[in-house]
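Participant: coords below, sequence missing:
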């Protein structure tokens, strides 16, 4: 995505952290350090913890990087559940907003309560605990019925 003309440029200017998947553990360490720096500077950090878009629409296991950064920085994680995004853009597709056929699709966003790292645990256990509690919160929010129809109708009127 970072190499897509204009989109990649915008992402870099906005401070997005690129991930070079070809660098394996070196990339993971660099990303975790970048995440931790953002959090220590009291800036918000949005991470999609699965690390990629799903090929089948099902939620994948969460990766540790963002949770390790949260534990090291002593910062909370706010779980966010997104429903309906899979139908907007498939895995290897890049859409810069010109597709009108997606205008009527409904996306539901649910925001959970802040989850704080358990700093009484050793780092690896604290990371796994925060990751697992966050994933459980997202799964729980996704299983709740959606009440967003009124919001969707209001948004269309704008």
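Facilitator: Great, that's in hand. Only a predicted model underlies this, so the values are computations on that prediction, with no experimental measurement involved.

Participant: can we go C-alpha only for contacts and neighbour counts from here?
Facilitator: Will do.

Participant: distance between stretch 49-61 and the chain's centre?
Facilitator: Distance, stretch centre to chain centre, for stretch 49-61: 10 Å (C-alpha atoms, centre = their mean, to the nearest Å).

Participant: scratch that, stretch 109-126 is what I was asking about
Facilitator: What separates the centre of stretch 109-126 from the centre of its chain is 15 Å, taken as C-alpha atoms, centre = their mean.

Participant: list of residues touching that stretch?
Facilitator: 68, 70-72, 74-83, 127, 129-130, 133-134, 137-138, 141 (C-alpha atoms under 8 Å, 6 or more residues apart in numbering).

Participant: next one for the comparison:
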């Protein structure tokens, strides 16, 4: 019962405030993209505040998170990390599935912020567009973040990486920082109930640029699944 009440309070507070911030972002978009990114960062900290004080979820980072010209590859278990990574990085450029950009109002803000759309069914053309957008973001000094599994994965599962990772790894020539997360333990996909607990980010060893594709994939896959056995 307590978990259900907490989840209801979270949904009401976070989503009602999110609507106000989306409208604010649409207004400040007439000023500059920088203003939109500041609103987006405020939204992420609002989310962290709500998850901490309404849901009882704390955040812990294990390991040093290097900042600079890296490709950040992140495990994807819940909605939590898609928002919270704006608290970890400065103006991150996040690759997201194309369907999200069709959400009314939010999709427009996402484009203005500078998220990178991925058209899964477009094949080689999608990879070329992703490469162009990624290079632009790197040139601007923005951290480049990718969820290589393509969708949220139940905690404990370790599906193979999508082809987009190998393509970006080869084309960008950047070292990779793999990051595991266990958010699915307390905020499982498809469930309204969100439980109290600690959500851990575990930063893996940097994977150098220029490795054989299969070796790089194996190292990244192992690193982002490092928390799978935690209960």
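Facilitator: Arrived safely. Only a predicted model underlies this, so the values are computations on that prediction, with no experimental measurement involved.

Participant: fetch the TM-score of the aligned pair.
Facilitator: The TM-score (TM-score structural alignment, normalised by the length of the first structure) is 0.65; 131 aligned residues with a C-alpha RMSD of 2.9 Å.

Participant: re earlier: so which of the contacts of stretch 109-126 of the first structure are in strands?
Facilitator: 80, 81, 82, 83 (DSSP state E).

Participant: top of those by number of neighbours, please.
Facilitator: residue 80 (20 neighbours; other C-alpha atoms under 10 Å).

Participant: what's the match for that one in the second structure?
Facilitator: Using TM-score structural alignment, the partner of residue 80 of the first structure in the second structure is residue 179.

Participant: gap between its match and residue 189 of the second structure?
Facilitator: 19 Å (C-alpha to C-alpha, to the nearest Å).

Participant: helices of the first structure, start to end?
Facilitator: 7-13, 24-40, 65-73, 123-143, 149-157 (DSSP state H).

Participant: superpose on the second structure and give me the mean offset of the third one.
Facilitator: With the two structures superposed, helix 65-73 of the first structure lies on average 2.7 Å from its match in the second structure, counting by mean C-alpha distance after the TM-score superposition for the first structure.

Participant: what's that helix packed up against?
Facilitator: With contacts taken as 3 or more C-alpha pairs under 8 Å, 6 or more residues apart in numbering; DSSP states H and E, helix 65-73 of the first structure sits against helix 24-40, helix 123-143.

Participant: now it: how far from the chain's centre is it?
Facilitator: 14 Å.

Participant: then the first one?
Facilitator: In this view, helix 7-13 of the first structure has its centroid 18 Å away from the chain centroid, taken as C-alpha atoms, centre = their mean.

Participant: that one vs the second structure - mean distance after superposition?
Facilitator: Relative to the second structure, helix 7-13 of the first structure is 2.2 Å off (mean C-alpha distance after the TM-score superposition for the first structure).

Participant: start and end residues in the second structure for that helix, please.
Facilitator: Using TM-score structural alignment, helix 7-13 of the first structure pairs with 106-112 in the second structure.

Participant: what's next to that stretch, contact-wise?
Facilitator: Residues contacting stretch 106-112 of the second structure (C-alpha under 8 Å, 6+ apart): 22, 25, 26, 29, 33, 36, 100, 101.

Participant: which residue is nearest the centroid of the second structure?
Facilitator: Nearest to the geometric centre of the second structure sits residue 82, at 3.4 Å (C-alpha atoms, centre = their mean).

Participant: give the aligned equivalent of that residue in the first structure.
Facilitator: For residue 82 of the second structure, no residue is aligned by TM-score structural alignment.

Participant: which other helices and strands does the one helix or strand residue 82 of the second structure maps to contact?
Facilitator: Using DSSP states H and E, residue 82 of the second structure sits within helix 79-88. If contacts are counted by 3+ C-alpha pairs under 8 Å, 6+ apart, helix 79-88 of the second structure sits against helix 33-53.

Participant: what range in the first structure matches the helix it packs on?
Facilitator: Under the criterion TM-score structural alignment, helix 33-53 of the second structure matches nothing in the first structure.

Participant: what is that helix packed up against?
Facilitator: Helix 33-53 of the second structure packs on helix 2-28, strand 57-62, helix 79-88, helix 106-113, going by 3+ C-alpha pairs under 8 Å, 6+ apart.

Participant: no more questions from me, cheers.
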